[in-house]
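A.B. asks: fold the stuff below for me.
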Amino acid sequence: MTNEKDVKPLVVRIILIVGGILGAHRLYLKQVPEAFVFFSTFGVFLIGWLYDSFMFKYEVEAYNQLINLNKENKDKEKWKNGRLQTAQSKFVEFSLTRFLYSVLYGLYIGIGTWLACTLTFGWTDINSIPFVSVVALGITAGVYIIGHCGGQSRELSFIWISSFSSMFLMVRVFQSAVFRSIFIASIVSTLVGNRTAKNKRSRHTWRHFLFWSSLFMMLVCVILLGCSRKIGEKQITATRPGSFRETTSVGSLMRDRIFDSKKVYSFFEGNPIIEYSISDSSQTERSTASKKSNSFWQHVWSGELFDELTGAAHLTKIDWVELTMTFIVDVLRAEARVINKSSTVEPFKWALWRNYLIHRFSLDPLVSDDHIRSECKKWQQEQNQKRESSEKDFSMIAAKRGCATFQS
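C.D. replies: Next up, the predicted model:
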């Protein structure tokens, strides 16, 4: 067995700069669960990477103190009732911060698993046992990994049973939405997992990190594959003056943009009217989503109040596939308009402002340009009537800038 040596802060600093976003510095300090959390969240969305940039020296000091403590206690192990005292682990107290981290990370991995099931494999029946099992497995993985951070441990079997049972009850019995079910399952599995929390040094190695990272990259690839398939299959029609119509798929436009951009620019030549094909299933989903409960208690029991408080109502109303598709098409349209200017910033700028106006005015992602212009005119008329009011906010300034950019 090799003796562990103290690590130098300079080495950790270099690793933090080079691969800290992917958790390389945590892996160097043998904090395998923390390293995977950094890897799967891109440095906890860069905030954790910035935090470690200032606080990494304390992590190095704690790691060196732990090594020295293990060296001192190596020859002081005593037996009690047939067990080593150093092998006994103690239960830990409740921590609200760790509880929130566990719930959010379980929700993060659970939503990723749900997206992989629906986008790529087409599992639309959320009441099926395989769907509940796979999503519960993703929640279990997130709660389990956070539970092993900071020198603690959790029982995997308890987390899995609680996440599966809570998902099953929320989906099959209470008929809740997927987002709400995953959120409740993350809370329940975290609470049950905390009942088995112990202070125990993690025995995970770089092999565990490699295995977890491979599974996560497979999950990301499956989601991207499903999104690209959903977006590429969408049909788009360009209508020019004289009733000349031309229909193609978004996937064909993206392929032609890479290999033969002239075909894409000729498709959008003359600023045609763009129309998207909408399936019958999406129309029925929108009609059912627009229905709301009448009474307050029905509003609570159906979960609509919970969705509004947590922001899930806004997430469920947005079709992210259609929003991404329209953004790609808008960028291609804007490139065709500024092809002579050879500008790479203006197309993205115009597409971003158009998507912002869709969000600002609560419009459908497949809305036409004329409808957006009418909404801008209506909004400008309302603002002109309120001209005597000197109050201004960022949303009003952004809407004014977006309308000006879109109508230019």
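A.B. asks: alpha carbons only for contacts and neighbour counts from here, please
C.D. replies: Fine.
A.B. asks: and the helix or strand that residue 10 is a member of, what other elements does it pack with?
C.D. replies: Using DSSP states H and E, the element containing residue 10 is helix 9-19. Contacts defined by 3 or more CA pairs under 8 Å, 6 or more residues apart in numbering; DSSP states H and E place helix 9-19 against helix 24-28, helix 47-72.
A.B. asks: and the ones you listed, which is most packed in?
C.D. replies: Sort the helices and strands packed on helix 9-19 by mean neighbour count, taking mean count of other CA atoms under 10 Å, and helix 24-28 sits at the top with a mean of 22.
A.B. asks: after it comes which helix or strand?
C.D. replies: As assigned by DSSP H and E, the chain's next helix or strand after helix 24-28 is helix 32-40.
A.B. asks: now do that following helix against helix 47-72, angle only.
C.D. replies: Going by axes from the mean of the first three to the mean of the last three CA atoms, to 10 degrees, helix 32-40 is angled at 160 degrees with respect to helix 47-72.
A.B. asks: follow-up on the earlier one: of all the helices and strands packed on helix 9-19, which lies closest to residue 383?
C.D. replies: Evaluated over these, closeness to residue 383 peaks at helix 47-72, with 37.7 Å, by CA to CA.
A.B. asks: so what touches the helix holding residue 10?
C.D. replies: Residues from elsewhere that reach helix 9-19 (CA atoms under 8 Å, 6 or more residues apart in numbering): 23, 24, 25, 28, 53, 56, 57, 60.
A.B. asks: so residue 91 touches residue 193, yeah?
C.D. replies: No - applying CA atoms under 8 Å, one finds residue 91 not in contact with residue 193, separated by 11.9 Å.
A.B. asks: of the two, who's got more company?
C.D. replies: Taking neighbours as other CA atoms under 10 Å, residue 91 and residue 193 compare with residue 193 leading, 25 against 14.
A.B. asks: out of the helices and strands packed on helix 9-19, which comes closest to residue 380?
C.D. replies: Between residue 380 and the helices and strands packed on helix 9-19, the tightest spacing by CA to CA is seen for helix 47-72, at 38.0 Å.
A.B. asks: need the next SSE after that closest one, C-terminal direction.
C.D. replies: Heading C-terminal from helix 47-72 (DSSP H and E), you reach strand 79-80.
A.B. asks: next, the angle from the helix holding residue 10 to helix 32-40.
C.D. replies: Using the same axes, to 10 degrees: helix 9-19 against helix 32-40 is 30 degrees.
A.B. asks: would you mark the buried spots in helix 9-19?
C.D. replies: Within helix 9-19, the residues that count as buried by 16 or more other CA atoms under 10 Å are 12, 13, 15, 16.
A.B. asks: list the contacts for the residue nearest to the spatial centre of the chain?
C.D. replies: Nearest to the geometric centre of the chain sits residue 108, at 6.2 Å (CA atoms, centre = their mean). Residues near residue 108 by CA under 8 Å, 6+ apart: residue 142.
A.B. asks: and for comparison, fold this next one:
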Amino acid sequence: MSETIVFDVQVVRQDFPILNREVNGKPLVYLDNAATSQTPKQVIDCIVEYYSNYNANIHRGVHALSQEATDKYEQARQKIQKHFNADKPHEIIFTSGTTHGINLVANGFSSILKKGDEILVSAMEHHSNIVPWQMLCERTGAVLKVIPMNEEGELLMDAYGELLSKNTKLVFCNHVSNALGTINPIEQIIDMAHQVDATVLIDGAQAAPHIKADVQKLNVDFYVVSAHKMCGPTGVGMLYGKEEWLNKLPPYQGGGEMIAEVTFEKTTYADLPHKFEAGTPNICGGIAFGAALDYMNAIGFDAISAYEHELLNYATKKLLAIDGLKIYGTSQNKTSVISFNIEGLHPYDIGSILDKLGIAVRTGHHCAQPIMDFYKIPGTVRASFSFYNTKEEVDILTEGVRRAKNMLA
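C.D. replies: Here you go, the predicted structure:
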């Protein structure tokens, strides 16, 4: 597919084998894309090809399989560099996912922060962008402060400005909220942080499937994503870091691959990116990550975004027609995520009935418990849409929610 081809969801759906299966005797309606997207056959074929034809360790072997695997792996790094517009390939560090990338950075700052330094996080963070910083504060004596949000699920930027000071050393924020779908104004967040010489990490896990981030244009210090959110395999992701920062931070783990020379007296570390890539990596995962980016870029992120926005508007209108249904996260600037509850009903009960109808949604606090505490609710039902979902599936969801409401009332 190319950018010039008109987007056809029925053609796209043919690339995803899992969409042909049934669950509980019903056609699968998969609406849990914010947790994990499905995998197209082009990426599945890439994985099969690796294990069938050139499965070998990388960077260390002189034999043909090792060299071929190494070439494919480093080509994938270059694909990721190009996609996110990093300045240099070695600014892309392969990780096991977003959580790994965040913890890598947090560990590095353990030797930089001191007592009284301040860290800012937003009120709508995933637990993986809260807990590592709490642990960092416990180790260093730094203070964690929270950028508040409003009822619409938007950050209060005036309050953010008031929190920033000469003591602010780090600012962490998600590009898109996994629980609400809100697209945060990260350009402004980054610029304001840099005005007080603070370093910024953006959690791009939820943005990457919908938005093509340009890390140089954003001028962000660190940006992290997971491949499994964007048609790739689980267990692999990337950390982008500015070269100057990656050189400052100490290695996160010790072992093979990340060393230059080892003696019992002293070890010297390898240059970037290998300094942060100890041990045998997820070679197949990295290569398949590159294949997933190829696939999504062939469709085109403009086409993906436009179609998903159309789905979001359609689903929002359909669901709001159900009496007693409330949507959480009503920002005008959001991705295709709808978190909702029905008055008097527990989200888990609704989700369980939907599952019996073959509809996969997520229920609970979505690893964003502070958001649920803000709204004083136990959790929500979250329907998250991807470019391979259809309006017909939205209709099935809506009818399923109505049925669940009638059964539980």
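A.B. asks: TM-score for this pair?
C.D. replies: These two chains, once laid on top of each other, score a TM-score of 0.26 by TM-score structural alignment, normalised by the length of the first structure; 181 aligned residues with a CA RMSD of 7.4 Å.
A.B. asks: and which of the contacts of helix 9-19 of the first structure is nearest to residue 228 of the first structure?
C.D. replies: Distances from residue 228 of the first structure to these, taken as CA to CA, are shortest for residue 23 (28.2 Å).
A.B. asks: all the strands of the first structure, residue numbers only.
C.D. replies: Along the first structure, counting by DSSP state E, strands occupy 79-80, 83-84, 90-91, 152-153, 198-199, 235-240, 244-249, 273-276.
A.B. asks: which other helices and strands contact the host helix or strand of residue 405 of the second structure?
C.D. replies: Using DSSP H and E, residue 405 of the second structure sits within helix 391-408. For helix 391-408 of the second structure, the packing partners by 3+ CA pairs under 8 Å, 6+ apart come out as helix 301-320, helix 347-356.
A.B. asks: so which of those comes closest to residue 73 of the second structure?
C.D. replies: Closest to residue 73 of the second structure of these, according to CA to CA: helix 301-320, at 23.8 Å.
A.B. asks: any buried residues in that closest one, and which?
C.D. replies: Neighbour counts over helix 301-320 of the second structure (16+ other CA under 10 Å) mark 301, 303, 304, 305, 307, 308, 309, 311, 312, 315, 316, 319 as buried.
A.B. asks: now tabulate the helices and strands packed on helix 391-408 of the second structure in JSON lines and tack on distance to residue 65 of the second structure.
C.D. replies: Shown next, in JSON lines, are those (distance: least, CA to CA, whole Å):
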{"stretch": "helix 301-320", "distance to residue 65 of the second structure": "34"}
{"stretch": "helix 347-356", "distance to residue 65 of the second structure": "44"}
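A.B. asks: so which of the helices and strands packed on helix 9-19 of the first structure gets nearest residue 247 of the first structure?
C.D. replies: helix 47-72 (44.3 Å).
A.B. asks: return the distance of that closest one from the chain's centre.
C.D. replies: 29 Å (CA atoms, centre = their mean, to the nearest Å).
A.B. asks: what helices or strands is that helix leaning on?
C.D. replies: When contacts are defined as 3+ CA pairs under 8 Å, 6+ apart, helix 47-72 of the first structure sits against helix 9-19.
A.B. asks: now do the helix it packs on: distance to the chain's middle.
C.D. replies: 28 Å.
A.B. asks: returning to that earlier point: what's the closest of the helices and strands packed on helix 9-19 of the first structure to residue 156 of the first structure?
C.D. replies: Ranking those by their distance to residue 156 of the first structure (criterion: CA to CA) puts helix 24-28 first, at 22.1 Å.
A.B. asks: which strand or helix spans residue 373 of the second structure?
C.D. replies: Element membership for residue 373 of the second structure, per DSSP H and E: helix 369-375.
A.B. asks: repeat for residue 101 of the second structure
C.D. replies: helix 98-108.
A.B. asks: and that helix, what does it pack against?
C.D. replies: Contact partners of helix 98-108 of the second structure among helices and strands, from 3+ CA pairs under 8 Å, 6+ apart: helix 131-140, strand 222-226, strand 237-241.
A.B. asks: redo those as CSV? Include distance to residue 384 of the second structure.
C.D. replies: Listed next are those as CSV, based on distance: least, CA to CA, whole Å:
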stretch, distance to residue 384 of the second structure
helix 131-140, 25
strand 222-226, 17
strand 237-241, 21
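A.B. asks: quick one on the thing from earlier: out of the helices and strands packed on helix 391-408 of the second structure, nearest to residue 268 of the second structure?
C.D. replies: Counting by CA to CA, residue 268 of the second structure lies closest to helix 301-320 out of those; the figure is 41.9 Å.
A.B. asks: now for the closest one, which elements pack on it?
C.D. replies: Contact analysis of helix 301-320 of the second structure by 3+ CA pairs under 8 Å, 6+ apart lists strand 325-328, strand 337-342, helix 391-408 as its packing neighbours.
A.B. asks: now those as a markdown table including mean neighbour count?
C.D. replies: Shown next, in a markdown table, are those (neighbours: other CA atoms under 10 Å):
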| stretch | mean neighbour count |
| --- | --- |
| strand 325-328 | 18 |
| strand 337-342 | 23 |
| helix 391-408 | 17 |
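A.B. asks: buried set for whichever strand or helix holds residue 49 of the second structure?
C.D. replies: Per DSSP H and E: residue 49 of the second structure is located in helix 41-53. For helix 41-53 of the second structure, a neighbour-count test (16+ other CA under 10 Å) marks 41, 42, 43, 44, 46, 47, 50 as buried.
A.B. asks: let's verify the closest residue to the fourth one other than its chain neighbours: helix, strand, or coil?
C.D. replies: By the measure of CA to CA, 6 or more residues apart in numbering, the closest residue to residue 44 of the second structure outside its immediate chain neighbours is residue 288, 8.0 Å from it. Remark: residue 288 of the second structure carries the secondary structure label helix [criterion: DSSP: H, G, I helix; E, B strand; the rest coil].
A.B. asks: same question, the one 4 residues further on
C.D. replies: At residue 292 of the second structure the chain is in helix, as set by three-state DSSP.
A.B. asks: that one is in contact with residue 43, isn't it?
C.D. replies: Yes - in this structure residue 292 of the second structure lies within contact range of residue 43 using CA under 8 Å: 5.9 Å.
A.B. asks: tell me what the very next helix or strand once past the helix holding residue 373 of the second structure is packed against?
C.D. replies: On the C-terminal side of helix 369-375 of the second structure, the closest following helix or strand by DSSP H and E is strand 380-384. Judged by 3+ CA pairs under 8 Å, 6+ apart, strand 380-384 of the second structure is in contact with strand 337-342, helix 347-356, strand 362-364.
A.B. asks: about what we covered before: out of the helices and strands packed on helix 301-320 of the second structure, flag the one nearest residue 237 of the second structure.
C.D. replies: strand 337-342 (21.8 Å).
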